[in-house]
Structure formats: C-alpha cells, structure tokens
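Trainee: sequence first, predicted coordinates after that:
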Amino acid sequence: MDESGSHGASPVFVVGGIIVHEEDAWHLQQRLDAFLLRKLSPLGHDHTMFELHATEIWRGGKRWGNVAESDRHRMLAGAYATLAGYAPVSPELPWRLIGAVMERDPHNQKLRAYELLTKKFDDFVNRMSRQGQQQRGLIVHDRSNVEGSLQNWTNQWRTASSSLGQLRNLADVPLFADSRATRALQAADLVAYALFRYYSKPGGRPDERYARRLWAHFDADRGRMHGLIHDSDYFGSCRCPACASRR
C-alpha cells in the first residue's frame, strides 16, 4: 500500500495498493526492474539508482531530473503498461488492485480510508480461501507517519471489530518498508498516483491517462468493483467505474 494526496491542500486523499501472491512478488519486481533497465541503460543511467515514484518521474524530481521530460513521461506511461500487462504465475492466484479515494470528512479521512482498504483486502483473502486457496494476508506499506496509527487500528479491528466487521485473515499488523528497496511498493505508488490524477481532476476533469490501464485489475465480484471505494457527496451522479458499478 501507499498513499497520495496527504498534503493539506489536496482535494482528495488516496490509498492505493496491489494484492499479489508471494510467488508473484518476485516476478512482478523483476518485470518492473527489467523495464527500467531497457529504458534507462541506453540513456547512460544505472537503473538500480532510480525509483519508480510517479510524482518524481512526472516532475523530474531527484535522479529523474537527469532524464528529459519527454523520456520521463514515456517511461511513466510504459511503467503502467508493464504493470497492467503482468500475468500471475498461477491463474488460480490472481493479482488485484485496491484503492480508497476520500473526498468527505477531512478529519477522519485516513482512518476511514485504511479501514475500508484493510477490510477489502481481508475480504479478498477470505474469498480466495473459500475457493480452496487457504491463505493469510500481510500488508506492507511505504514508510509513513501513519505507521503507529495503522498498526493500532489494525490490532483493534482484529480483536474487536471495525465498523465493517472483524478482520480474520491477516497474518500480522501492517509492516512498513522503504519504497526505494522494493519495486512492489513502487507498484503501489503507481496505483495511488493514477487514482489521484483521476479523482483530483487537474484542469477540471478526470485525468484517465494512467487509471484507464488499471480499471480492469481492481478487485471485482459479480460485476461490482469491490476493490475501489470512492467516498463522495455525489455518488448518484458520479461516473467513475467504482461508483457506476454499484448502481
């Protein structure tokens, strides 16, 4: 998991994540790493020194400032295509995306977003178990000041209950790691950024250039997009795929 839009002036707060089986975690990271190698090596750069951090790629932050803007934007689009095109090692253990986009109640946005997303992940693991794939889930989050709060919240949701029900399928509380160390967390950053670009509506309308590659991969069941929650005051008129699937 990773978050986007946590700065005070942001119109939305987003938490995005990728659900991937432990067997696929390595293969997905290799795929993303190979993509960066192909794109950066011809430009004379050591790809291992570059993080797939969407905002830095878009704006030219940190090491990405040494790459031309046109190349950066092509690489960002290519990173989404690489992620969207990943095929799991076992079709019985699919990878899925999850996300929560919050536009209401700014004082409780983080609590509500993580409560929703953690429960959606727990539900996914439970659904896989009912289908014969007995699993436990583990959440890994990019380093963040939400670490202590999220671990405390999760402990409460496991022992008592959240407003959505009790968590029963997690192996432990969420763990936190530096996204520079793992392409899997960088994939979560791509998801959060794509959702932020779409729902924050830069220029007054949704920017779907990255999100459109990902819609089909959000967890869904019987035509309803359970894996993506859009919390807003205009559910009845919202045309986003998450809201539209629930009407």
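Mentor: Sure thing, it's come through. Computed from a predicted model, the values in this text were never measured in an experiment. Numbering: from 1, shown residues only.
Trainee: contacts and neighbour counts: CA atoms only from here.
Mentor: Noted.
Trainee: what sits against residue 50?
Mentor: Residues in contact with residue 50 (C-alpha atoms under 8 Å, 6 or more residues apart in numbering) are 63, 64.
Trainee: name the single longest helix found in the protein.
Mentor: For the chain, the helix that runs over the most residues, judged by DSSP state H, is helix 109-130.
Trainee: residue 38 - how many residues pack around it?
Mentor: 11 (other C-alpha atoms under 10 Å).
Trainee: so it sits in a helix?
Mentor: Yes. Residue 38 sits within a helix when classified using DSSP: H, G, I helix; E, B strand; the rest coil.
Trainee: roughly how far apart are it and residue 48?
Mentor: 12 Å (C-alpha to C-alpha, to the nearest Å).
Trainee: ok, back up a step: can you list contacts of the longest helix of the chain?
Mentor: Residues contacting helix 109-130 (C-alpha under 8 Å, 6+ apart): 13-15, 19, 98-103, 134-137, 150, 162, 164-165, 167-170, 219, 226-227, 229.
Trainee: here's the one I want to compare it with:
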Amino acid sequence: MHLLYLDDSGSAANRNEEYFVLAGVSVFEAQTSWFTQELDRLAQSIDAGNPGQIEFHASEIFSRKKSPWNSMSREDAQGVIKAVLQVLARSYDSARVFACAVHKDSFPDRDPVEMAFEDLCSRFNLYLSRLRALGDRQQGLLILDKSTYETPLQRLARDFQTLGTQWGVIRNLADTPFFVDSHASRLVQLADHVAYSIFRRYNARDTQYFDIFASKFDSADGVVHGLAHKQMVDQSCMCPACLSRRVSQAFRGMTGESVL
C-alpha cells in the first residue's frame, strides 16, 4: 500500500498570511521503518538521553521559543529543519511529494482547506492510476495529523469516492483518511516539514528548505503533477508548478488537452 502522510501549514483564518498549504510525502508501506529510524537517529543526536521526546515540528524549531530549540542558535535550529528534509531528499526513489498551496485572497468564496484536500486527493489518485497502468495495483491511504479538520475531511473523502471531485471519482484509496498524533509518527513530522517548507516558499519567498526536496515532487511528461499553486494574481509565476504547466500547454497547442 502507498501511504500519503499529510500536514498543513499556515492558518486558513489568519488574514495576515497569504497562503494555506496542505502537503506531505507518499511512501510504500515497507519503507516507513527506514524513515522512522533515520529521524530517530537525528533525534538521538539532539537529546541522547530522551530522543523519544523530540518532536520535529518545523515552525517550533524555526521560532526557537520552546525547549530544546530555544537553546540553539538560529543557524543550528535551521540546520535541524534541513537535516529532517535531507532524510527525504536521500530516501527511496519511489518516495513522492504532493502539495497544494492556496492563495487565499484569490478564492474568497472557497474554503482553502477543502480546496487543497480535494486537489491532493485527485493528484494522489492520478499518481496511483499511473502506477496501476504499469502493473502496480496497490491502493493508497491518507494519514494526517489530528486536527479540527478531521470530521469534515473524512466526510469529503467519502464523497470523493462516491460522488467524485471536479476531476472525477477517486477510485484508488483503500479507506477514509486516518488521523494520528504527530508525536507518535515520524512520517507525519516529516510531512509537517514539507508543508512548512512549501509555506515558506510561497508566503515568505524563502526557497532554502523547498529546494532540498524539490526533485521529489511527482512528475510525468514534463509536468510537476505533485505540486499545485492555486492563485489568480500572477499569470507568469515561475514556480515549478506553474512553469511546468505553461510549458506543457504550449507544447500541446490547440489539442484541447488539459493539465491537472
């Protein structure tokens, strides 16, 4: 089974933030132990006496307001974030990143959480459909951090599997999403770092974290399918999501084909 671990960054209600991001990483079920071991090893280097109490939560590490991050220099704390992301960067070739960044003011009448979740379900389903065409018949499962979004997202997932999304019915998910405590899951902590890095890239124009794992986004036929930038303010945006779609559409010409 392919497991997509997701977390969010940015607040849907905070008007001081331009973006809301939902993002994470897809790994095959047999690969989860490697990620856990690598992040446990990193935690051991931070607190050898009690590594299990180390939770990698990117915004807390970045702000350095809580222990043990408040005892670190800014450079050391940011180095921890980068070290977490390097685990993803050097991981299995099959590990894939999926993300949706929603520019909230571009869609004043839409819920950015629901918008991002529908988009990611569709992208993950597309990825699994491509694998199925190559002979991999494994289904997918979404795993998210426990949050106030739990009930509505479970309802949405059920609707996507029966009524469909705007891109079609979701057929490759084995069950409704599972919600877990992030402290107990290193993979959810990794998803947190991915979401935070993408939030920093769009909301603060800071690419130093994003660039570490940018090659891991799901891509096919020259399009970065794993990353969606939902916005109506910059039609010449040069981010990987927007640029790859413009280039692809230019090659497709007037065929009428669309790019998700």
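Mentor: Good, I have the coordinates. Values in this document were obtained by computation on a predicted structure and should not be read as measured data.
Trainee: got a TM-score for the two of them?
Mentor: Once superposed, the chains reach a TM-score of 0.90 (TM-score structural alignment, normalised by the length of the first structure), with 235 aligned residues with a C-alpha RMSD of 1.5 Å.
Trainee: so which bit of the second structure is the longest helix of the first structure matched to?
Mentor: Using TM-score structural alignment, helix 109-130 of the first structure corresponds to residues 112-133 of the second structure.
Trainee: now the matching stretch: buried residues?
Mentor: Residues of stretch 112-133 of the second structure classed as buried by neighbour count (16 or more other C-alpha atoms under 10 Å): 112-113, 115-129.
Trainee: same thing with stretch 175-183 of the first structure?
Mentor: Using 16+ other C-alpha under 10 Å as the test for burial, stretch 175-183 of the first structure gives 176, 179, 180, 182, 183.
Trainee: how far is it from where the chain is centred?
Mentor: 14 Å (C-alpha atoms, centre = their mean, to the nearest Å).
Trainee: then stretch 143-158 of the first structure?
Mentor: A distance of 17 Å separates the C-alpha centroid of stretch 143-158 of the first structure from that of its chain, computed with C-alpha atoms, centre = their mean.
Trainee: counterpart of residue 179 of the second structure in the first structure?
Mentor: Using TM-score structural alignment, residue 179 of the second structure lines up with residue 176 in the first structure.
Trainee: ok, now how distant is the closest residue in space to its match that isn't next to it in sequence from residue 201 of the first structure?
Mentor: Nearest residue to residue 176 of the first structure in three dimensions, chain neighbours excluded: residue 141, at 4.7 Å (C-alpha to C-alpha, 6 or more residues apart in numbering). Using C-alpha to C-alpha, residue 141 of the first structure is found at 26 Å from residue 201 of the first structure.
Trainee: higher neighbour count, these two?
Mentor: Set residue 141 of the first structure next to residue 201 and count neighbours by other C-alpha under 10 Å: residue 141 wins out with 22 against 14.
Trainee: doesn't the more buried one fall inside a helix?
Mentor: No. Counting by three-state DSSP, one finds residue 141 of the first structure to be strand, located in no helix.
Trainee: roughly how far does the aligned residue in the second structure for it sit from residue 178 of the second structure?
Mentor: Superposed on the second structure with TM-score structural alignment, residue 141 of the first structure falls opposite residue 144. From residue 144 of the second structure across to residue 178 of the second structure, the span is 6 Å (C-alpha to C-alpha).
Trainee: same question for residue 201 of the second structure.
Mentor: Residue 201 of the second structure is 28 Å from residue 178 of the second structure, by C-alpha to C-alpha.
Trainee: residue contacts, the aligned partner of residue 46 of the first structure in the second structure?
Mentor: Under the alignment (TM-score structural alignment), residue 46 of the first structure pairs with residue 50 of the second structure. By C-alpha under 8 Å, 6+ apart, residue 50 of the second structure lies in contact with residue 44.
Trainee: just residue 31 of the second structure next, same as before
Mentor: Residue 31 of the second structure neighbours (C-alpha under 8 Å, 6+ apart): none.
Trainee: where does the counterpart of it in the first structure fall, helix, sheet strand or coil?
Mentor: Matched to the first structure by TM-score structural alignment, residue 31 of the second structure sits across from residue 24. The three-state assignment at residue 24 of the first structure reads helix, by three-state DSSP.
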